[in-house]
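**Student:** sequence and predicted structure are below.
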Amino acid sequence: MVSWVYATKVFVQYAGTFLFFFNFCGGIMTIIVLSTDSTYRRKPCTFFMLISAIAGCIQLLNATLARVLAAGFNIDLTRTSSVLCKLRQYSYAVAPGIAITCDWLSVIGQYLVTSRSARLRQLSTMKLAYRVSFGVIVFWALHSIPFFFFTNIQSGTCMITNLTLQAYFTYGYFFTFYTTIPIIMQITFGTLTYRNMRMLQNSHQLQGADQQLTLMVCAQIGLILTTSVPYAIYYAYSLNTAYLNKTSQRKDLENFVGNVLGLTATFEFGGSFYLFLAVSKRFRQQVKRCICWFRKRRNIVVPRTEAIQTISANPATKQ
C-alpha cells in the first residue's frame, strides 16, 4: 500500500524545492529584463507584467517556500509566532491579488495597443498605467487588512479565526478575485487582442515588437489557465467534500493531490519567463545582453592600490 504521507513529503522536498528555485529565478530574470530594456519600459503592457513579476516573487517566498519548508521539512515558524502568522496571511492575500490583477491588466493594455480605434489606443499611456498600478496596490493593501487582524494561531495552526472572513476568503477572494474574474478577463481580452493582431498583420500595420509582445501576452494567458484552473477545481472539490466521512487513506491521497496541484500552480508566478524566451526574439536578445553584462562585471579586474614605501638610504659621509 502506498504511503501517501511519505509520498507527499518526498514530492514537496524535491519537486517543491526545484519548482521554487525554477520559478523564483524566472521571476527575477523577468524583472531584470523588463526593467532594463528601454522599449519594454515605455509600454504599459510590460509595466503591468513587471509589477506582476515583483508581486509573484513575493508570493513564491511567502507561499511556495513556506509550503516546502512546512510540508517537506517540518519547519513552520508561523505556528509559534503570531506576528509572522498574521504577516504571512496578509501577504498571502496582497501579493497574489496584485500579481493576478496586473496579469489581466497587461492583456487589456495590449488590447488597447492593437485596437484599430484611435480613441482606444490613446488610452494606452504610461501615465495611466502608473495611476492604475498605484490604485491596484492600494486596493489590495487596504482590502487585505482584515486578514491581518483576524488571523491567529489555534491548535498549533496559523489560520483565519473569523468564520465570516473564512467564507469570504474562499468564495469572495479565491473563487471571485483570484479565479473567475481573471479567467473571464484574460479569455475575453486575450481573444480580442489576438483578433486585432491578425487583422493588423493582414494590413501590415503591426510592428514586430508589438507582435512579439502580443504573443507573450497570449502565452502567459495559456500558462495561467493551465496551472490555476486545475487547482481551483481541486479546491472546489475539497470544499464540497469537507463534511464527508473519509478514510485516512483518502485524506492522505487528497492531501498529496492538493500539494501537487498547488505547487504546479506556482508556474504562473515565474514560469512566464521561459515562455517569453520561447515566443519572443526580442526578449531572448535582451536576456543575452543581461547575461553578457553580468559576465563582464565578473571579469572586471579591480586594481589594488598598494602603498609603496620608498626607503631612502643616507650614504655614509667619509671623514
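**Tutor:** Noted; the coordinates are in hand.

**Student:** every contact and neighbour count from this point should use C-alpha atoms.
**Tutor:** Fine.

**Student:** contacts only, for A93.
**Tutor:** Applying Cα atoms under 8 Å, 6 or more residues apart in numbering to A93 gives the contacts W140, S144, F147.

**Student:** for the residues you listed, which PyMOL command selects only the ones that are buried?
**Tutor:** To isolate the buried members of the contacts of A93 in PyMOL, using 16 or more other Cα atoms under 10 Å:
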select buried, resi 140+144+147
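
**Student:** strands - which of the contacts of A93 land there?
**Tutor:** When those are checked against strands using DSSP state E, none is located there.

**Student:** so which of the contacts of A93 belong to helices?
**Tutor:** Judged by DSSP state H, the contacts of A93 include W140, F147 as members of helices.

**Student:** adding distance to L165, write the contacts of A93 out as CSV.
**Tutor:** Shown next, in CSV, are the contacts of A93 (distance: Cα to Cα, whole Å):
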residue, distance to L165
W140, 15
S144, 11
F147, 8
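
**Student:** presented hereafter is structure B, for comparison with structure A:
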Amino acid sequence: MLAQIAVEATRVVLILFIILGTIGNVLNLFIFTQPTLLKSPCTLYLLAASIDNILVIYTTLLTRLLANGFSIDITITSNAVCKLRSYVGYVFFAVSPYFFVLACFDRYCSSSPLATYRSWSNKKVAKRLIIGAITLACILYFHMAIFFEIQSGESGLSCNCRPGIYEIFWRIFYLIVMCILPPFFMGLFCILTLMNMRRQSRRIRHSLATGNYHRTQMDRQLLRMLFIQVSTQLLCILPTAIINLLNLFTDIDSDLFNFFSQIFILTLYVSYS
C-alpha cells in the first residue's frame, strides 16, 4: 500500500517539478541575462545554477520519473548506461548547490570592508570559479563511473553502487559532499555577509547620498534573491540529510522507512525546480 502511494506521489510530483522547473529556470535565464543584472558577478553564479538545474531536470529527474513512476529504467539496459547516467547525473546534481555557495561567497567578498576581498568579487574570478567547480565535481564523482553497476536484488535489477566497502564510502561521501558542506558554507557566508552589511551601514547611507542609489538597490535585490534561494536549499536538503544519517548509522528496513525515503528525496528536487 505504502509502496504504491510512493509510486503515485513520485509520478505526480516529478511531472510537476519537470514542468514548473523548466518554466522557472527558463524565466531565471531571462531575468539573469538582463544587462543590469549581468553587471554583477553574483548573477553569473545564479545563471550557471539555472542552467545546471535544467540539466538536472532532464537527466536525473526525468530518468527517475521513468524508472520509479512508469517502470522504464534505462539504467539497467547496460553497465555502460548505468555508469554514465550515475556519473553525469550526479555531477549535474552536485554543482548547483556549490554555485549557490559561490554566490554567497561573492556577496561576502562584495560586502567586505577589505579591498583585497572585494577585488575577488568580479566576473573574471566568477568565470574561473564556475569552471573550477565543474572540473572539481567531475573529478570528485569519477569513482561513480567505476563502482556503479547493475545490481540484482529482491526487487529485480537496479543501477546502484557496488556493495561492501564502497557502499559505506559512498554513503559517507554523499552525506558530507551533498548534504552537509553546501548548507554549512551557504549559512556561513550568509552570516558573514550580514555582519559585513551591518558594519558598513554608514557607507551604504553615504552611497545613497552620493548618487549610487541604483547600484545599492541592485545589490540588495540580488542579496534578497540569494537568501531566498539559500533558504530553499537548506529546507530541501535537510530531510535528505536526516534519511542519509539514519541509513548510515542504522539498519532500518521497513515499508514505512522506505516510504519516507522515497518521499523525502522528492524534497531535494524542489531546489532544482
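**Tutor:** Perfect, thanks for sending it. Note that the structure is predicted; figures quoted are calculated from it, not measured.

**Student:** in which helix or strand would I find the aligned residue in the second structure for I98 of the first structure?
**Tutor:** Using TM-score structural alignment, the partner of I98 of the first structure in the second structure is V95. For V95 of the second structure, the element it lies in under DSSP states H and E is helix 79-111.

**Student:** and if you look at R295 of the first structure?
**Tutor:** Per DSSP H and E, R295 of the first structure falls inside helix 281-299.

**Student:** residue range for that helix in the second structure?
**Tutor:** Going by TM-score structural alignment: helix 281-299 of the first structure matches no residues.

**Student:** so what secondary structure elements neighbour that helix?
**Tutor:** For helix 281-299 of the first structure, the helices and strands in contact under the criterion 3 or more Cα pairs under 8 Å, 6 or more residues apart in numbering; DSSP states H and E are helix 17-36, helix 208-240, helix 272-279.

**Student:** okay, the angle between it and helix 17-36?
**Tutor:** 100 degrees (axes from the mean of the first three to the mean of the last three Cα atoms, to 10 degrees).

**Student:** nearest to V287 of the first structure, out of the helices and strands packed on helix 281-299 of the first structure?
**Tutor:** When these are compared by Cα to Cα, helix 17-36 sits nearest V287 of the first structure, at 6.3 Å.

**Student:** what's the mean deviation for the helix or strand that that closest one is followed by versus the second structure?
**Tutor:** Next in sequence after helix 17-36 of the first structure, counting helices and strands by DSSP H and E, comes helix 38-41. For helix 38-41 of the first structure, the mean deviation from the second structure after alignment is 2.1 Å (mean Cα distance after the TM-score superposition for the first structure).

**Student:** any idea how far the helix holding R295 of the first structure is from the chain center?
**Tutor:** Using Cα atoms, centre = their mean, to the nearest Å, the mean C-alpha position of helix 281-299 of the first structure is found 22 Å from that of the whole chain.

**Student:** thinking again about what came up before, how do the contacts of A93 of the first structure look in the second structure, which are kept?
**Tutor:** Among the contacts of A93 of the first structure, the ones still in contact in the second structure (both residues aligned by TM-score structural alignment, their matches' Cα atoms under 8 Å) are S144.

**Student:** out of the contacts of A93 of the first structure, which is nearest to I224 of the first structure?
**Tutor:** I224 of the first structure has its nearest neighbour among those in W140, at 20.1 Å by Cα to Cα.

**Student:** could you measure from the alignment partner in the second structure of that closest one over to G187 of the second structure?
**Tutor:** Counting by TM-score structural alignment, W140 of the first structure lines up with A137 in the second structure. Distance, A137 of the second structure to G187 of the second structure, using Cα to Cα, to the nearest Å: 21 Å.

**Student:** residue closest to the middle of the second structure?
**Tutor:** By Cα atoms, centre = their mean, the mean C-alpha position of the second structure lies nearest to P97, the distance being 3.2 Å.

**Student:** OK, contacts around the residue nearest to it when sequence neighbours are not counted?
**Tutor:** Distances taken as Cα to Cα, 6 or more residues apart in numbering place P182 nearest to P97 of the second structure, at 6.1 Å, with adjacent residues excluded. If you count contacts by Cα under 8 Å, 6+ apart, P182 of the second structure has them with P97, Y98, V101.

**Student:** so the residue nearest to the second one when sequence neighbours are not counted is in which element?
**Tutor:** Residue nearest to Y98 of the second structure in three dimensions, not counting chain neighbours: P182, with 6.2 Å by Cα to Cα, 6+ apart. Under the assignment given by DSSP H and E, the secondary-structure element containing P182 of the second structure is helix 181-199.

**Student:** the helix or strand just after that helix to helix 181-199, inter-axis angle?
**Tutor:** Once helix 181-199 of the second structure ends, the next helix or strand along the chain (criterion: DSSP H and E) is helix 201-209. Relative orientation of helix 201-209 of the second structure versus helix 181-199 (the same axes, to 10 degrees): 70 degrees.

**Student:** packing partners of helix 201-209 of the second structure?
**Tutor:** Secondary-structure packing of helix 201-209 of the second structure (3+ Cα pairs under 8 Å, 6+ apart): helix 213-249.

**Student:** returning to that earlier point: would you mind measuring from the residue nearest to the centre of the second structure to A48 of the second structure?
**Tutor:** From P97 of the second structure to A48 of the second structure the distance is 11 Å (Cα to Cα).

**Student:** pretty sure S91 of the first structure is touching N62, no?
**Tutor:** Yes. With contact defined as Cα atoms under 8 Å, S91 of the first structure reaches N62; the gap is 7.1 Å.

**Student:** neighbour count for the two, which is higher?
**Tutor:** Set side by side, S91 of the first structure and N62 show more neighbours around S91, with 22 against 17, by other Cα atoms under 10 Å.

**Student:** ok, which of the helices and strands packed on helix 281-299 of the first structure comes nearest V136 of the first structure?
**Tutor:** Comparison of these against V136 of the first structure by Cα to Cα identifies helix 17-36 as nearest, at 18.6 Å.

**Student:** with adjacent residues omitted, what lies nearest to T264 of the first structure?
**Tutor:** That would be T227: by Cα to Cα, 6+ apart, it lies 6.3 Å from T264 of the first structure.
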